[in-house]
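Engineer: Predicted model follows, preceded by the sequence.
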Amino acid sequence: MAMASVVGESEIEENEIMRMGSYGGKVKVLRDDQESPAEEIMLLWGIQQPTLSKPNSFVSQSSLQLRLDACGCSLSILQSPSSLGAPGVTGSVMWDSGVVLGKFLEHAVDSKLLMLQGKKVVELGAGCGLVGCIAALLGAQVTLTDLPDRLRLLKKNIESNLRDGDLRGSAVVRELVWGNEPDQDLVEPVPDYILGSDVIYSEEAVMDLLDTLMQLCGIQTTIFLAGELRNDTVLECFLEAAMKNFVVGRVEQTQWHPDYWSCRMVLYVLTKK
């Protein structure tokens, strides 16, 4: 597969459809001006009308586990529904965006738009670990990161779902607090890919998330961020801040896995300017 070069700021034209980073599909690149984030929000809420679609279409957050077939394997992701009520704890259960992102990766590899075999991948806010598990099954060398109190469940899911006979890649778990300096093994060498699902959830976390993305990625790093359209203010805040240092493109839903898409979801690709 021919890899596309990273898009530069000067190359972007209004609503241009082009390739970004190491993703072989074409994405809709956001215009690099002050009005672009607000226009993107209006477009998403106007066309997709996320509030009219059912939330949690692919997950059951009251269940102790989520079962999902991916990469020829039957994954069983343990959840902790009782932890969901604790303030700030969202990574104890699965969310639709993780399923959408994981199945997007599988579909993109099958479609030869993405190559993960042997690539270094860092997942941010890995939660229950589904996305990282799928990336490892697709051949990536994955580091799944989250806050210290989320690692026990994450490790358990990695150990129970990734066995040597099924595994083309590898997976390890590391602590990472956004905004703090990452361990050297996360940045040397820089990741080929950074993944995140539902990591854009509060204005307070946006700057720390972007600081971490800046620290982790190089000009050849491709970032995939999937999220649910819940709060237009938070997403606009993220886009405004991100566009200062990153080129931002949106993957249209025609390129997602045909069985795992929702009008409540959005999927962005970012590359460093």
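Structural biologist: Perfect, I can see it now.

Engineer: CA atoms for contacts and neighbours, from now on please.
Structural biologist: Will do.

Engineer: Just the element for the residue nearest the centre of the chain, please.
Structural biologist: Closest residue to the average C-alpha location of the chain: residue 196 at 2.8 Å, with C-alpha atoms, centre = their mean. Per DSSP states H and E, residue 196 falls inside strand 193-197.

Engineer: Take this one as well and set it beside the first:
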Amino acid sequence: MAKFHRAVRTREGIKEAERKPENPLPALSKLHSASAQFRFADHELRLSQDWKKLGVAAVVWDAAVVMCMYLELGEVELKGKAVIELGAGTGLVGIVAALLGAAVTITDRQPALEFLSANVKANLPPDTRGSASVSELSWGQGLDLYPAGGFDLVLGADIVYLEDTFAPLLRTLEHLCSDATAVLLACKIRYARDTDFLGMLRQRFAVEEAHYDQQRDIHIYKAWKLPPREDL
């Protein structure tokens, strides 16, 4: 059965106001389901999933859901802003950002692009599609195709988990961000190495925890580029 989510603010933070059915899907069932359904920004969204073909890139993970709930609360200004999503997977976060008024570049590696594009096209109304584009971006590669410091906001949901990607991800963030750019990373800290990336990030960015979803154990970190260090 389908799941629908809508975010509201309470004294405790973010919670789901609407959720059908009440029981969450078991992990394996969620991975192998052909689609996942949500309600964000007053739109019903159906995201295709394809674990067998694309693995982790083709599943809606909890971090993406929590990120969308956070964006929907209006904690970050999106209307008219230039936004880029890294490692978009199913495209849920970028789709919701576009529905909330951002001009979004939704990126992932080449093998996921056809799948990602189909989800974006299927879930954005015709009058909103012009505000979202799908583009290939492998971290640390071909960065000259993207304007240096050309975005107001960089989004990433559950993209911090492979140690080999930490250095290229950091280079990518440094390229995309100006001093005024905000970065939002929704992370599930599964391993000690995941905190290693946060340590790397803090060498180049000011980092704070913007939100913690206790139910799903998801942290949202907000980061800004540090000014260049001056040699003494």
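Structural biologist: All right, it came through fine. Keep in mind that this is a model prediction, so the values were computed, not measured.

Engineer: TM-score for the pair, please.
Structural biologist: Superposed pair, TM-score by TM-score structural alignment, normalised by the length of structure 2: 0.81. Supporting alignment: 202 aligned residues with a C-alpha RMSD of 2.1 Å.

Engineer: need the contact list for residue 139 of structure 2.
Structural biologist: Listed by C-alpha atoms under 8 Å, 6 or more residues apart in numbering, the contact partners of residue 139 of structure 2 are 165, 168, 169, 171, 172.

Engineer: The same query, at a cut-off of 7 Å, please.
Structural biologist: Residues near residue 139 of structure 2 by C-alpha atoms under 7 Å, 6 or more residues apart in numbering: 168, 169, 172.

Engineer: Kindly state which residue of structure 2 is aligned to the residue nearest to the centre of structure 1.
Structural biologist: Residue pairing (TM-score structural alignment): residue 196 of structure 1 is matched to residue 156 of structure 2.

Engineer: Just confirm its match contacts residue 185, I think it does.
Structural biologist: Yes - using C-alpha atoms under 7 Å, residue 156 of structure 2 is in contact with residue 185, at 4.8 Å.

Engineer: Can you tell me how far residue 38 of structure 2 is from residue 119 of structure 2?
Structural biologist: According to C-alpha to C-alpha, to the nearest Å, residue 38 of structure 2 and residue 119 of structure 2 sit 13 Å apart.

Engineer: And for residue 159 of structure 2?
Structural biologist: Taking C-alpha to C-alpha, one finds residue 159 of structure 2 at 19 Å from residue 119 of structure 2.

Engineer: May I have the residues that are in contact with residue 93 of structure 2?
Structural biologist: Contacts for residue 93 of structure 2 (C-alpha under 7 Å, 6+ apart) come out as 64, 67, 68.

Engineer: quick one: which of the residues you listed is nearest to residue 210 of structure 2?
Structural biologist: For the contacts of residue 93 of structure 2, the residue nearest residue 210 of structure 2 by C-alpha to C-alpha is residue 67; the value is 10.9 Å.

Engineer: Secondary structure class of the corresponding residue of structure 1 for that closest one, three-state.
Structural biologist: Structural correspondence for residue 67 of structure 2 with respect to structure 1 (TM-score structural alignment): residue 101. When classified by DSSP: H, G, I helix; E, B strand; the rest coil, residue 101 of structure 1 comes out as helix.
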